[in-house]
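Asks: Sequence first, then the predicted structure:
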Amino acid sequence: MSLQLVWNNEQDVHNISDELISQLMQVLYKAGEAENVTDGEVALTFVDDAQIHELNLEYRGIDRPTDVLSFAMNETVDEELDIVYELEEDEELDDIPDVLGDIIISVNRAQAQSEEYGHSLEREIGFLFVHGFLHLLGYDHQDEASEAEMMGKQEAVLAQVGLTR
């Protein structure tokens, strides 16, 4: 399987450990397996409430922080910029990963929600990550049926990697 996780930490609320990243890789593999997605790259960025608030306002017009944002690369927007990728001398076009999209998680929100729901921060971040991943694949939760479908898929993946409540 060549699903890849590229991550970046832009907050100082919580230390992002190697163990957490390993768990999130497992989450990605299990979610990809469940959805028959075996190739691609997911970019994950950890931010604080101020940063996600700004992004939520800019991209969704919602003037408050949120827990997770997903930006799928397979969505098209009229104002979308062309991405130019220069190949290295020994690189083939097939070597470029299929970028599935970006997931941005507010560690502040994840911490508050983990306390509210009575489970670990790692479990909450795992939940937000798989939730974001499903959004990258086109899932949504605009009605009860689609929300129930997403919730079932999320809980199944989290149970497989031991991130239960």
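Replies: Sure, I can see it. Numbering: from 1, shown residues only.
Asks: Going by C-alpha atoms from here, please, whenever you check contacts or count neighbours.
Replies: Will do.
Asks: all strands of this structure, in order?
Replies: 2-9, 39-47, 68-72, 99-106 (DSSP state E).
Asks: let's bring in a second model and compare:
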Amino acid sequence: MAILFFEEDIRFPLKEKNKYKNWLKKIAANQNRKIKDLNYIFCSDEYLYQINVDYLNHKTYTDIITFDNSETDKDIEGDIFISIDRVKENAEKENAGFEKELLRVMSHGLLHLMGYKDKNKEDQLLMREMENQSIILFSS
């Protein structure tokens, strides 16, 4: 089992990596899932925009893109790209702290890998509820 954190085209050293790893494992365990291989790649808006164009054919900026590499429903494997620029902007816009917004986005990607969607209003409400529950777990 591996949870790894990378930086692409920015400097973003995540402090207390083990605390984040344990938190992510708790989120997965609460859904009877196990993280097998999970990579978080922190990057800039421009880097993530290019991934969005190249791989998803979307010409929009976004805060997160999740690629699911899982082979079974129980084992989580994937790559989660997060724009730190966008997380900072969202934190300001939502009047939330940077760390809280980072936790929201990190959990959002993991929740996607566990099957949660956010394309319609009902799914968005459930996703937000699950994000909030995940954020609470970080401090417990």
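Replies: Structure's in. What do you need? Given the structure is predicted, the values throughout are model-derived calculations rather than measurements.
Asks: re the thing from before, same list (the strands of the first structure) but as JSON lines, adding mean neighbour count.
Replies: Shown next, in JSON lines, are the strands of the first structure (neighbours: other Cα atoms under 10 Å):
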{"stretch": "strand 2-9", "mean neighbour count": "15"}
{"stretch": "strand 39-47", "mean neighbour count": "20"}
{"stretch": "strand 68-72", "mean neighbour count": "20"}
{"stretch": "strand 99-106", "mean neighbour count": "23"}
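Asks: could I get the ones you listed as JSON lines with distance to Gly61 of the first structure?
Replies: Listed next are the strands of the first structure as JSON lines, based on distance: least, Cα to Cα, whole Å:
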{"stretch": "strand 2-9", "distance to Gly61 of the first structure": "24"}
{"stretch": "strand 39-47", "distance to Gly61 of the first structure": "19"}
{"stretch": "strand 68-72", "distance to Gly61 of the first structure": "13"}
{"stretch": "strand 99-106", "distance to Gly61 of the first structure": "16"}
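Asks: mind checking which of these is nearest Asp140 of the first structure?
Replies: When those are compared by Cα to Cα, strand 68-72 sits nearest Asp140 of the first structure, at 11.0 Å.
Asks: Provide the aligned range in the second structure for that closest one.
Replies: Aligned by TM-score structural alignment, strand 68-72 of the first structure falls on residues 64-68 of the second structure.
Asks: longest helix anywhere in the second structure?
Replies: Secondary structure of the second structure per DSSP state H: the longest helix is helix 121-139.
Asks: in the first structure, what residues pair with that one?
Replies: With TM-score structural alignment as the criterion, helix 121-139 of the second structure aligns to 144-162.
Asks: Next, the buried residues of the matching stretch.
Replies: By 16 or more other Cα atoms under 10 Å, the buried positions in stretch 144-162 of the first structure come out as Met150, Lys153, Gln154, Glu155, Ala156, Val157, Leu158, Val161.
Asks: What separation is there between the third one and Ala43 of the first structure?
Replies: Between Gln154 of the first structure and Ala43 of the first structure the distance is 19 Å, computed by Cα to Cα, to the nearest Å.
Asks: residue contacts, the counterpart of Ala110 of the first structure in the second structure?
Replies: In the second structure, the residue matched to Ala110 of the first structure (TM-score structural alignment) is Val87. Neighbouring residues of Val87 of the second structure by Cα atoms under 8 Å, 6 or more residues apart in numbering: Asp63, Phe98, Glu101, Leu102, Val105.
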